[in-house]
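Trainee: Build the 3D model from these lines:
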Amino acid sequence: MLTDKQPDSARLLILIGPTASGKTKLSLEIAKTYQCEIISGDSMQVYRGMDIGTAKASPEERRAVVHHMIDIHDPDEPFSAAEFQERGSRLIAEITARGRLPFVVGGTGLYVESLAYGYQFSDAGSDEEFRAEQELFLRQHGAHALHDKLRAVDPVTAERLHPNDSRRIIRALEVHHLTGQTLSSQLAGQKKRSPYDICIVGLTMDRQLLYKRIEERIDQMLDAGLVEEVASLRSQGYSDELVSMQGLGYKEICACLRKELTLEEAVTLLKRNTRRFAKRQLSWFRHMKDIHWVDVTDTDQFDKHLRLINGIIEEKLINKTPQQ
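Mentor: Next up, the predicted model:
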């Protein structure tokens, strides 16, 4: 587990922002300027074969800048914030040892924050009987009823988790059952002192423009073959019920392929769900500390935004004195 910051602590650069805010393009330029290696902070990009729907950097982009935490699990393998933190902390040490700057880029708030501040994850253990009871409840009453159970005891965590994320919902209920404490209260009690010399840049933009960009991105994903990607995963035997297949884009297209929705209905639902996801991302980021916000609403001013971000990095990380 990470320790408190030491005088010779590693530097860590982080770029966060909601989906479709332009993180990838900016991150590539920043990485080239500061000799970075990028650590993906996205909980879905870890899965092999899930490329279009997770908006992974292209092979060309990954050849230009080294990327980590992409394609490290098959879609039927579990992945958690605790594993992300463990792998990420090891990567930071390795990248630093190579004389390069570790650069976390992503939009999964808990994952990024847990790495940035060295969170201690719950050691509550497990109660297999309780877990089986919740899984039976899920089968009998459905995902929304299970989500409502969590909302009743831990509304903060319920707001963060999608109703279809049954694995994490059951774990949050299990933590409350075993400890009498909510998962959100445990997270709120974490120390917010980073073990790193840290610089966090956050992207923000006009909400309506962000929603327009989200819808355009989804249209591009469909043109790039999102439906075919989901169909291929299903043909390989990956169940629609997997956590990975409940991700944005995959869940809605699975419903279409099961003939429960038309493609038009699935796309409308996907756009709505992604707008809601972006809203949840922004809500999480607003509760984080140490963020230097850059408004990127004027998308024609990419060079200006890049200069602003580079100025923040220079002041807060590169040229930082020990007293700062």
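
Trainee: going forward, measure contacts and count neighbours with C-alpha atoms only.
Mentor: OK.

Trainee: Quick check: which helices or strands does the lengthiest helix in the chain pack against?
Mentor: In the chain, assigned by DSSP state H, the helix with the most residues is helix 263-286. Contact analysis of helix 263-286 by 3 or more CA pairs under 8 Å, 6 or more residues apart in numbering; DSSP states H and E lists helix 109-117, helix 207-224, helix 250-257 as its packing neighbours.

Trainee: Run a quick neighbour tally on the closest residue to Ile70 other than its chain neighbours.
Mentor: Excluding its sequence neighbours, the residue lying closest to Ile70 (CA to CA, 6 or more residues apart in numbering) is Val46, at 4.5 Å. Val46: 24 surrounding residues under other CA atoms under 10 Å.

Trainee: residues touching Val46, list them.
Mentor: By CA atoms under 8 Å, 6 or more residues apart in numbering, the contact set of Val46 is 69-73.

Trainee: Then Cys199?
Mentor: 12-14, 290-291, 313, 316-317.

Trainee: how about 6 Å then?
Mentor: By CA atoms under 6 Å, 6 or more residues apart in numbering, Cys199 lies in contact with Leu13.

Trainee: quick check, it in a helix?
Mentor: No: according to DSSP: H, G, I helix; E, B strand; the rest coil, Cys199 belongs to no helix; its state is strand.

Trainee: picking up where we left off before, closest to Arg98 out of the contacts of Val46?
Mentor: Met69 (17.5 Å; CA to CA).

Trainee: from what I can see that closest one touches Gly41, true?
Mentor: No: counting by CA atoms under 6 Å, Gly41 is not a contact partner of Met69; they are 7.8 Å apart.

Trainee: okay, those two: which has more neighbours?
Mentor: Gly41 (29 against 20).

Trainee: ok, the residue nearest to the more buried one when sequence neighbours are not counted to Val112 distance?
Mentor: Of all residues not flanking Gly41 in the chain, Gly106 sits nearest, at 4.1 Å (CA to CA, 6+ apart). From Gly106 over to Val112 the distance is 7 Å, taken as CA to CA, to the nearest Å.

Trainee: Quickly list what's touching both of those two.
Mentor: Residues touching both Gly106 and Val112 (CA under 6 Å, 6+ apart) are Gly41.

Trainee: and this one, so I can compare the two:
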Amino acid sequence: MAFRSAVGSKLPLVIIMGATGTGKTKLSLELAQKFQTEIISADSMQVYKGLDVVTAKASPAERELVRHHLVDVLEPHQRFTVVDFRNRTLKIIQELTDKGKVPIIAGGTSYYIESIVFHNLVEGEDNSDELLWDKSIRKREIDAAGPSADEPACKKAANSPEDNDNGVQVTNDPITIEITDEFDQERVKYEMDHEHLLTNEQIHRRLMTIDPVQADKLHHNNRRKVLRSIEVWQKTGRRHSDILEEQKLTEGLLRRPGATVMLWLKCEESVLEERLDARVADMMEKGLVKELLDFHDTYNKQRLKNGTEADYTKGVFQSLGFKEFHKYLIMGEEQRQTEEGQKLLHECIEAMKLGTKRFARRQTKNIVPWFLERDRRHREVPAIYELDATDLSEWDTQVKGKAIHIIQSYLNQDPCPFYLARSRPKEDEAKPNPFGKHHCEVCQKIIIGDNEMKIHLNSNKHKKTLQRRKLEENTETIHRSKDN
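Mentor: The predicted structure is shown next:
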């Protein structure tokens, strides 16, 4: 998709990134007003309606001042993917550039930003606003009350939070669909329409018949990814492994070489942590607890009553705050007013502060490998300018002023007086193979991925199993010596 202004000249795409609390919202508002344009949010939580305080959305007054895209556009139960973000954002960027406006993207979700900066997704671009999940053959309606009583047991198991990538079987119930080596489009469609009746091994076997290369890279209990690869074959008629191999030719190439400007807001860690503590305190004053309680009553309470565990791994429920305040949210109103309740509230606030700091460190850590490293696929490095947001008294000169100067130099095609962030080439060292297959003789488990195997070998579960095995072997040796 090309990006042109109304007069045909190339406009820069401005991306503001950085850890939470560094001032992305503030800078985006200032730049949008300066250049009379609009803001596209690259925040995976702000896309959902509600939770304005906990997700730190721009205030209604600020959104009235400058139009914000991809904020408050989805209901909490809907699933929004990076493909949906990319498709909608590319369309908005085109609309803005056609009007001669500089598109400004601001947010801390790195993989959202990556999808706009680079060609890196298998799915083709789509101008439709229909969500990828809603078009998926694997779509399952999520009922807040949990599975109905008349659903088969295997379907309940497939819909449960136990069905994940951690090696849990879907069901041991008798299966009525037999997977054979003979198949066609209609047969696979029938199987996938009834995939809740199939075990992980059966689904993996189907992928093995369709795409043995991809199947060999995936553990049979990684149900989601196995289904995803089957779906790619269904939709395209091509093997997922072939598409991924072709993708390597374009992956890492910039969408807009020479016209992508990334402004990286940085802040000294100790200063940022103090700022984040103050931010949580400010959220408390703005009604954070009431917002979480109201949202919990609307979306989570009934699920818990029906015995369904709270799932803080999907959609807006991943927002910082829900998991940290869970124990407080499920308390009764009277219990929350007791000394015990107030003590728990204080613990939840401290947990949120700690979680926010960890999240900020993770965001900062992601920027270098995602945007500044040239890996073996020769990823291009975009124009990234570091702006020091540590001293807020110097904001107008060190952040706002520099950002305006940088953008203006691109618009006027003048040399930019500020240094680019340096790219950091990786050394040509052996990389861990994410698809390396390992068998742990001690735990009798198949592990996919070199890093995952290292993690497994260092896990307490593996060490305890190893100790138990050694103890059993020693005991057996003692018994044998006594018998002799």
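
Trainee: separation between the nearest residue to Val112 of structure 1 once chain neighbours are set aside and Glu133 of structure 1?
Mentor: Spatial nearest neighbour of Val112 of structure 1, excluding adjacent residues (CA to CA, 6+ apart): Gly41 at 5.8 Å. According to CA to CA, Gly41 of structure 1 stands 33 Å off from Glu133 of structure 1.

Trainee: Same question for Glu314 of structure 1.
Mentor: Glu314 of structure 1 is 53 Å from Glu133 of structure 1, where distance means CA to CA.

Trainee: Check the burial of Gly180 of structure 1 by counting its neighbours.
Mentor: Quick note: Gly180 of structure 1 (other CA under 10 Å) scores 11 neighbours.

Trainee: contacting residues for it?
Mentor: Counting by CA under 6 Å, 6+ apart, Gly180 of structure 1 has no contacts.

Trainee: still on that earlier bit, mind listing what's buried in the longest helix of structure 1?
Mentor: 263, 266-267, 269-271, 273-275, 277-278, 280-282, 284-285 (16 or more other CA atoms under 10 Å).

Trainee: okay, it sits on what stretch of structure 2?
Mentor: Aligning helix 263-286 of structure 1 against structure 2 (TM-score structural alignment) gives residues 345-368.

Trainee: roughly how far is the matching stretch from the heart of the chain?
Mentor: Offset of stretch 345-368 of structure 2 from its chain centre (CA atoms, centre = their mean, to the nearest Å): 16 Å.

Trainee: ok, and what's touching it?
Mentor: Against stretch 345-368 of structure 2 from outside (CA under 6 Å, 6+ apart): 19-20, 277, 324-325.

Trainee: Looking at those, spot the one nearest Thr298 of structure 2.
Mentor: Closest to Thr298 of structure 2, out of all of the contacts of stretch 345-368 of structure 2 and judged by CA to CA, is Phe325, at 15.7 Å.

Trainee: Give the aligned equivalent of that closest one in structure 1.
Mentor: Using TM-score structural alignment, Phe325 of structure 2 pairs with Ile253 in structure 1.

Trainee: Ok, Asp277 of structure 2 next?
Mentor: For Asp277 of structure 2, the aligned residue in structure 1 is Glu215 (criterion: TM-score structural alignment).

Trainee: As a check, name the ranges of all strands in the stretch 51-200 of structure 2.
Mentor: Using DSSP state E, counting those that start in this stretch, the strands found in the stretch 51-200 of structure 2 span residues 68-69, 104-106.

Trainee: Enumerate every residue touching the residue positioned nearest the centre of structure 1.
Mentor: By CA atoms, centre = their mean, structure 1 has its centre lying nearest to Thr108, at 2.0 Å. Going by CA under 6 Å, 6+ apart, Thr108 of structure 1 touches Asp42.

Trainee: now with 8 Å?
Mentor: 41-43, 281.

Trainee: Turn those into CSV, including secondary structure.
Mentor: Below are the contacts of Thr108 of structure 1 laid out as CSV (three-state DSSP):
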residue, secondary structure
Gly41, coil
Asp42, coil
Ser43, coil
Gln281, helix
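
Trainee: want to throw the residues you listed into TSV with distance to Lys25 of structure 1?
Mentor: As requested, the contacts of Thr108 of structure 1 are exported to TSV (distance: CA to CA, whole Å):
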residue	distance to Lys25 of structure 1
Gly41	15
Asp42	16
Ser43	19
Gln281	19
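
Trainee: one step back: and of the helices and strands packed on helix 263-286 of structure 1, who's closest to Gln186 of structure 1?
Mentor: When these are compared (using CA to CA), the closest one is helix 109-117, at 12.2 Å.

Trainee: tell me what that closest one is packed against?
Mentor: Looks like helix 109-117 of structure 1 contacts helix 81-97, helix 263-286 (3+ CA pairs under 8 Å, 6+ apart).

Trainee: Ok, which of the ones you listed comes nearest His147 of structure 1?
Mentor: helix 263-286 (15.9 Å).

Trainee: That closest one against structure 2, how far on average?
Mentor: Helix 263-286 of structure 1 differs from its equivalent in structure 2 by a mean of 1.3 Å after superposition (mean CA distance after the TM-score superposition for structure 1).

Trainee: Mind listing residues that contact whichever helix or strand comes after that helix?
Mentor: Later in the chain than helix 263-286 of structure 1, the nearest helix or strand by DSSP states H and E is strand 291-295. Residues from elsewhere that reach strand 291-295 of structure 1 (CA under 8 Å, 6+ apart): 199-205, 305, 308-309, 312.
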